[in-house]
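Q: got a structure for you, letters missing:
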């Protein structure tokens, strides 16, 4: 686990095959199950993530902002290896604002996977957004991995 100037990286070993984790991560309908920040409420009828360039919409809630939507642009996808996306606000759905979520899956054996979650806001340049980062703490990211482990165990 490490916090850098513009990103936070956390890692956890989860007792699940990479394919099971990848299936949960690529289904936006399940994202609220592993959101340690508590901001993700539900997906907006999104399909399974299938390729870089896909966009999925999430219904969100934050104390300071109330209810809102994020349009997430898939930036990384390798089957059973990684999935990542950059959010864009509803007012500018085609223009990601510069932060990225990246889940990397490293198979240790057939039933165990090391999962690394990176929250990177190094490309955020908008002066009104910069003071908001990091919007999610290292502890919340660790909780996301704990919840991901529970979500994959439940199915």
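A: Perfect, I can see it now. Worth saying up front: this structure is predicted, and the values here are computed from it rather than measured.

Q: C-alpha from now on. contacts and neighbour counts both.
A: Fine.

Q: next, the buried residues of the longest helix belonging to the chain.
A: For the chain, the longest helix by residue count, based on DSSP state H, is helix 138-153. Within helix 138-153, the residues that count as buried by 16 or more other Cα atoms under 10 Å are 138, 141-149, 151-152.

Q: buried sites along stretch 60-72?
A: For stretch 60-72, by 16+ other Cα under 10 Å, it's 60-61, 69-72.

Q: returning to what we had before: I'd like the distance from the longest helix of the chain to the chain centre, please.
A: The chain centroid and the centroid of helix 138-153 are separated by 11 Å under Cα atoms, centre = their mean, to the nearest Å.

Q: who's in contact with that helix?
A: Applying Cα atoms under 8 Å, 6 or more residues apart in numbering, the external contacts of helix 138-153 come out as 3, 8-12, 14-16, 20-21, 24, 33-37, 115, 117.

Q: also this one, for the comparison:
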């Protein structure tokens, strides 16, 4: 039996400064424009993320609202959140973004999905279907959005 991969990552270089990229990720209102899972429709609550403990809520394509609890934050370089059903505790999976400046300009962006602690059976099928291709799609869309803005 093959062991199930529960931590998936993708990386790419983006020809933009870390601050410009981070601004798109940390502002929930911008996320539907670059979401490679085609799952987000709009921000419901929450402003630009500024610290661990912040919560922002997004409406997803099925009409439900997800509260995203920020669990890691370093301005300009790292942000991670754990989604939860509206008003509930996080379900045990995490979206993480790491941005590092490259010599001569540009940035390397790494996007990680970790569902090692996911216990909600209703989310398992989607978690299993989230692979490197979906993460890469978000990175590619993010690059397109940020590069058209600078």
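A: Sure, I can see it. Since we're looking at a predicted model, the values are computed, not measured.

Q: and the TM-score between them?
A: Once superposed, the chains reach a TM-score of 0.90 (TM-score structural alignment, normalised by the length of the second structure), with 146 aligned residues with a Cα RMSD of 1.5 Å.

Q: for the buried residues of helix 138-153 of the first structure, give me CSV that also has distance to residue 131 of the first structure.
A: Below are those laid out as CSV (distance: Cα to Cα, whole Å):
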residue, distance to residue 131 of the first structure
138, 17
141, 19
142, 22
143, 23
144, 23
145, 26
146, 28
147, 28
148, 29
149, 31
151, 32
152, 34
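
Q: enumerate every residue touching residue 11 of the second structure.
A: Residue 11 of the second structure neighbours (Cα under 8 Å, 6+ apart): 108-111, 136, 139.

Q: and the aligned residue in the first structure for residue 8 of the second structure, what is it in contact with?
A: Superposed on the first structure with TM-score structural alignment, residue 8 of the second structure falls opposite residue 8. For residue 8 of the first structure, the contact set (Cα under 8 Å, 6+ apart) comprises 1-2, 118-120, 138.

Q: once you drop chain neighbours, what's closest to the residue positioned nearest the centre of the second structure?
A: Geometric centre of the second structure, nearest residue: residue 95, 4.6 Å, by Cα atoms, centre = their mean. Nearest residue to residue 95 of the second structure in three dimensions, chain neighbours excluded: residue 113, at 4.9 Å (Cα to Cα, 6 or more residues apart in numbering).

Q: number of nearby residues for the one you found?
A: Using other Cα atoms under 10 Å, residue 113 of the second structure has 22 other residues around it.

Q: quick one: contacts for the alignment partner in the first structure of it?
A: Applying TM-score structural alignment, one finds that residue 113 of the second structure aligns to residue 119 in the first structure. The contact partners of residue 119 of the first structure, taken as Cα under 8 Å, 6+ apart, are 7-9, 99-102.

Q: got the contact list for residue 53 of the second structure?
A: 69-71.

Q: contacts only, for the equivalent of residue 89 of the first structure over in the second structure.
A: Counting by TM-score structural alignment, residue 89 of the first structure corresponds to residue 85 in the second structure. Going by Cα under 8 Å, 6+ apart, residue 85 of the second structure touches 64-67, 91.

Q: let's see it at 10 Å
A: 57, 64-68, 91 (Cα atoms under 10 Å, 6 or more residues apart in numbering).
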